[in-house]
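In: output the structure for:
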Amino acid sequence: MDFVSIRIITDQIRPLVEFYETITGLTSKWFTEDFAELATTSCTLAIGSTRTLALFGADVAQPASNRSAIIEFRVDNVDAEYRRLANAVDDFVQVPTTMPWGNRSLLLRDPDGNLVNLFTPVTTEAIKKFDRKGRFFDGERRQ
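Out: You can find the predicted model right below:
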């Protein structure tokens, strides 16, 4: 099994897509006016408007109501990202801080209130955990 994407449902698709383009530096691919994706090398962030919920046959998601998930992006230098985003992001929750597990993290909120963590592994152990070329599961590289 491969984890390939996470999808955010929103009432304000254009501002949310623009926010994630700003923080990631990526250009989104729009499939319809109600659905866009930002693809990284490891995973895709999909963003859909609430109108897409009708395709599932029910009201299965509520926009701007997440209180448990954090969307995380590994970056080369979290302090540089903080300086770059200082005037572009309205809601910083935590300035760059080194966490006990070895990542230096910047926590912010997107326009819908979802938590977003930009982080850089900084300890030897945290750096070893991540590898740009491979995927890890239980500490072992999988192809």
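
In: rest of the way, CA atoms for contacts and neighbours
Out: Fine.

In: strands along the chain, start to end?
Out: 5-10, 29-32, 35-39, 44-49, 70-74, 92-98, 103-109, 115-121, 135-137, 140-142 (DSSP state E).

In: now mean neighbour count and distance to Lys129 too, for the ones you listed, in TSV please.
Out: TSV is the format used below for the strands of the chain (neighbours: other Cα atoms under 10 Å; distance: least, Cα to Cα, whole Å):
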stretch	mean neighbour count	distance to Lys129
strand 5-10	18	21
strand 29-32	11	30
strand 35-39	20	22
strand 44-49	20	21
strand 70-74	15	12
strand 92-98	15	16
strand 103-109	22	11
strand 115-121	23	8
strand 135-137	11	8
strand 140-142	11	9
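
In: quick one more, to check against the first:
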Amino acid sequence: MNLTSIRIITSNIDVLIKFYEHITGKQMIQYTPDFAELKTDGATLAIGSTRTLQFFGGESVARAAENHTAIIEFRVDDVENDYQRLADYLEPYIVQKPTTMPWGNKSLLFRDPDGNLVNLFTPMTAEAVKKHAEG
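Out: Down below sits the predicted model:
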């Protein structure tokens, strides 16, 4: 079994598409006005509007902008460079500036416009580099 994608449900699809395109520097593929994907080597970040919930049983299945548990994580080559590139843009969203975590990653933590936590990280210690090279 392989994790293929994470999907964010939002009532602000155009705002989130622009946000994730800006932070990643990659263009999302927008298949319909209500669904887009950002494809990476490891997985896909999908964004669906609240209108897509009708296909899953109705709007009570998920609620936009109410995530309080998951963190969307992107491994980057140099989190400090990304922080410098994005600092002005991310100013209202930053939770924690680049900080080395006990498990060996340097992480930049911020929220997207819907309040979802996003982590850009770079493995720093030999153990963290090895772990991410294997995965």
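
In: go through the strands of the first structure and name the closest to Ala64 of the first structure.
Out: strand 5-10 (6.6 Å; Cα to Cα).

In: against the second structure, where does the closest one fall?
Out: Aligned by TM-score structural alignment, strand 5-10 of the first structure falls on residues 5-10 of the second structure.

In: from Asn116 of the second structure, how far out is the spatially most central residue of the second structure?
Out: Central residue of the second structure (Cα atoms, centre = their mean): Ile72, 4.0 Å from the mean position. When Cα to Cα, to the nearest Å is applied, the distance between Ile72 of the second structure and Asn116 of the second structure equals 8 Å.

In: Lys131 of the second structure too?
Out: According to Cα to Cα, Lys131 of the second structure stands 26 Å off from Asn116 of the second structure.

In: which one's more surrounded, those two?
Out: Higher neighbour count among Lys131 of the second structure and Asn116: Asn116, with 19 against 11, using other Cα atoms under 10 Å.

In: which one in the first structure is aligned with the more buried one?
Out: By TM-score structural alignment, Asn116 of the second structure lines up with Asn114.

In: now its match. Nearest residue, chain neighbours left out?
Out: Residue nearest to Asn114 of the first structure in three dimensions, not counting chain neighbours: Asn66, with 6.0 Å by Cα to Cα, 6 or more residues apart in numbering.

In: could you count how many residues lie near that neighbour?
Out: The burial count for Asn66 of the first structure: 14, using other Cα under 10 Å.
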